[in-house]
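**Q** sequence and predicted structure, then a few things I'm wondering about:
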Amino acid sequence: MSGTDELPHDAYTERTDLLLGADVTAGLRDRHVFIAGLGGVGSYAAEAVARAGVGRMTLVDHDVVAPSNLNRQLVALRSTVQHPKTDVMAERIRDIDPGIAVTVRREFLNPDTVAELIPEDADYVLDAIDSIACKAALVAGAQARGVRVISAMGAGGRIDPRAVRVGPLDGTRVCPLARQMRKRLRRLDARLDYPVVFSIENPSKGTEHRPVDGPLGGRPRSVNGTISYLPALFGLTAAGEVIRSLIDR
């Protein structure tokens, strides 16, 4: 057995303890974060939440790693292509800390049932879903149950990390996805004052049109180009907001 195999499960929290205090870090072990979507945003968010020391996580994604994911997704390596994203992410988290209780749900997200996936004891919902209908349904469901929620808006079509912001959905500008989310949430009688990560950079328009994945299908949609660091920055920012909120609570 190597030295790393013999590490206590909390050995990696030393620097976090120095920053936050061991009692605060210990409190994070009792928190449960639900993350929907493990693409370029969600995968980085999930790992940041795990490395901060949150003790319970539920990860939801129906997809497998594709070659096109290699430019931006933490779960995407040549060795993981065609592997379920939930499995790859869960394995990474357990390799960081096997003491974290990780639940994976590999299923296609449906607007009619997505909110039902939120665990009863969830402390925070992190929405990194691509589908606007599912994003809105998840947010509305979390709000109805009194669970805090944060969403990532559009990271595609942008290259400027200095333009990333955090603020209420009803205070966003420029972002087309945020505009559509406001419309959807109004129809669901949901609040628009919850936090989102967004960019004030004008996005480049998509240049490809592909059919929507999954059993619900639909008409082809525009696909924006992406760069390696922007989705990661969105995910890390969202994770930071989650951790700060859990600490403040």
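**A** Cool, got the structure. Numbering: from 1, shown residues only.

**Q** CA atoms for contacts and neighbours, from now on please.
**A** Will do.

**Q** longest helix of the protein?
**A** helix 229-248 (DSSP state H).

**Q** and it, what does it pack against?
**A** helix 22-28, helix 42-52, strand 124-127, strand 148-152, strand 195-199 (3 or more CA pairs under 8 Å, 6 or more residues apart in numbering; DSSP states H and E).

**Q** mind listing the strands in this structure by residue range?
**A** 32-36, 56-60, 101-105, 124-127, 148-152, 164-168, 195-199, 208-210, 221-223 (DSSP state E).

**Q** kindly reformat those strands as TSV containing distance to residue 24.
**A** Shown next, in TSV, are the strands of the chain (distance: least, CA to CA, whole Å):
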stretch	distance to residue 24
strand 32-36	15
strand 56-60	16
strand 101-105	19
strand 124-127	17
strand 148-152	19
strand 164-168	24
strand 195-199	23
strand 208-210	46
strand 221-223	42
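
**Q** turn those into CSV, columns for mean neighbour count and distance to residue 46.
**A** Below are the strands of the chain laid out as CSV (neighbours: other CA atoms under 10 Å; distance: least, CA to CA, whole Å):
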stretch, mean neighbour count, distance to residue 46
strand 32-36, 27, 7
strand 56-60, 24, 8
strand 101-105, 16, 11
strand 124-127, 26, 9
strand 148-152, 24, 13
strand 164-168, 16, 18
strand 195-199, 25, 15
strand 208-210, 11, 27
strand 221-223, 14, 24
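
**Q** what sits against the nearest residue to residue 101 once chain neighbours are set aside?
**A** Nearest residue to residue 101 in three dimensions, chain neighbours excluded: residue 56, at 4.7 Å (CA to CA, 6 or more residues apart in numbering). By CA atoms under 8 Å, 6 or more residues apart in numbering, the contact list for residue 56 reads 29, 30, 31, 32, 33, 100, 101, 102.

**Q** one more to weigh against that first structure:
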Amino acid sequence: MSSPFERTISLIGDFNYKKIQDSSVIVFGIGGVGSYSAESLVRAGLGSITLVDYDIIDITNINRQVHATTKTIGLPKVKVMKDRLLEINPNLNIRIYEEKVSLDNIDIFQIDKYNYIIDAIDMVSSKICLIEKAKMLGVNIISSMGAGNKLDPTRFRVDDIFNTKVCPLAKIIRHELKKRNIDNLKVVYSDEIPLKVNLGDNDKRKAIPGSISYVPPVVGMIITAEVIKDIINS
């Protein structure tokens, strides 16, 4: 009988596939970046995954988040994503947390038990909390920088946070990490200058980063590729 992962095994071999199958990843932030990264990891054969997000699906998520449809509006992102991933692989070991990451709850996630951490969180305070804990425990982590207000997916790349430029979020994170004496962090970022559209002085949309269907998924896929590469090379 054919396996859902037959083509993956043909590409990387049984030994490397077993490495992926035996690995566990925790994904923080199940939005435009995190939802696609989580799904592509499972489609690559990851055996164990944990999803963390406190938010529910909103109609405005439909343009860029894999779990967002007219039928899932109002439902918790992690619960919808769990059901979707189990439809892809019913044997998947999956755990979910409906939580917002903070100093008060970071220990409940037991991040030292995972082979890899994916940070796809939007909130700066939560990102810093997670990154600092991961660095303290010596756990592999890759962090997504800003995917909003960008149109060119080819400008995203993997690099160290201290080599980044242009990205406003990366600048903030660099500053916060320096204050904590953290001198390295693997990130995915874009050097595209963020787009600015004149919506008028009183338009409330000015405070919300714009997005389009194809950019956050590309960031998520780049993250997955880096995680899979590191697992295979470990």
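**A** That came in fine, so what should we check first? On a predicted model such as this, the values are computed, not experimentally measured, just so you know.

**Q** for the residue nearest to the spatial centre of the first structure, which residues are in contact?
**A** Using CA atoms, centre = their mean, the residue of the first structure that lies closest to the mean C-alpha position is residue 42, 3.1 Å off. Applying CA under 8 Å, 6+ apart to residue 42 of the first structure gives the contacts 35, 36, 127, 128, 235.

**Q** which among the strands of the first structure is found nearest to residue 179 of the first structure?
**A** Among those, the nearest to residue 179 of the first structure by CA to CA is strand 195-199 (11.3 Å).

**Q** packing partners for that closest one?
**A** Strand 195-199 of the first structure packs on strand 148-152, strand 164-168, helix 229-248, going by 3+ CA pairs under 8 Å, 6+ apart.

**Q** could you check the angle helix 229-248 makes with the second one?
**A** Using axes from the mean of the first three to the mean of the last three CA atoms, to 10 degrees, the direction of strand 164-168 of the first structure lies 40 degrees away from that of helix 229-248.

**Q** quick one: residue 113 of the first structure and residue 139 of the first structure, what's the gap?
**A** Plainly put, residue 113 of the first structure is 12 Å away from residue 139 of the first structure if you go by CA to CA, to the nearest Å.

**Q** who has more neighbours, those two?
**A** More crowded of residue 113 of the first structure and residue 139, by other CA atoms under 10 Å: residue 139, with 27 against 13.

**Q** pull out the buried positions in stretch 91-109 of the first structure.
**A** Buried residues in stretch 91-109 of the first structure, counting neighbours by 16 or more other CA atoms under 10 Å, are found at 92, 93, 96, 97, 99, 100, 101, 102, 104, 106, 109.

**Q** cool, stretch 42-49 of the second structure as well?
**A** 42, 44, 45, 46, 47, 48, 49.

**Q** give me the range in the first structure that it lines up against.
**A** The alignment of stretch 42-49 of the second structure onto the first structure (TM-score structural alignment) covers residues 50-57.

**Q** of the contacts of residue 56 of the first structure, closest to residue 224 of the first structure?
**A** Among the contacts of residue 56 of the first structure, and counting by CA to CA, the member closest to residue 224 of the first structure is residue 33, at 28.6 Å.

**Q** hmm, that closest one is touching residue 123, no?
**A** Yes - judged on CA atoms under 8 Å, residue 33 of the first structure makes contact with residue 123 at a distance of 5.9 Å.

**Q** residue 79 of the second structure: neighbour count?
**A** 18.

**Q** map residue 228 of the second structure onto the first structure.
**A** So, by TM-score structural alignment, residue 228 of the second structure is matched to residue 243.

**Q** for that match, list the residues it contacts.
**A** 49, 52.

**Q** quick one: it from residue 73 of the first structure, how far?
**A** From residue 243 of the first structure to residue 73 of the first structure the distance is 21 Å (CA to CA).

**Q** repeat for residue 146 of the first structure
**A** Residue 146 of the first structure is 31 Å from residue 73 of the first structure, by CA to CA.

**Q** lovely, talk soon.
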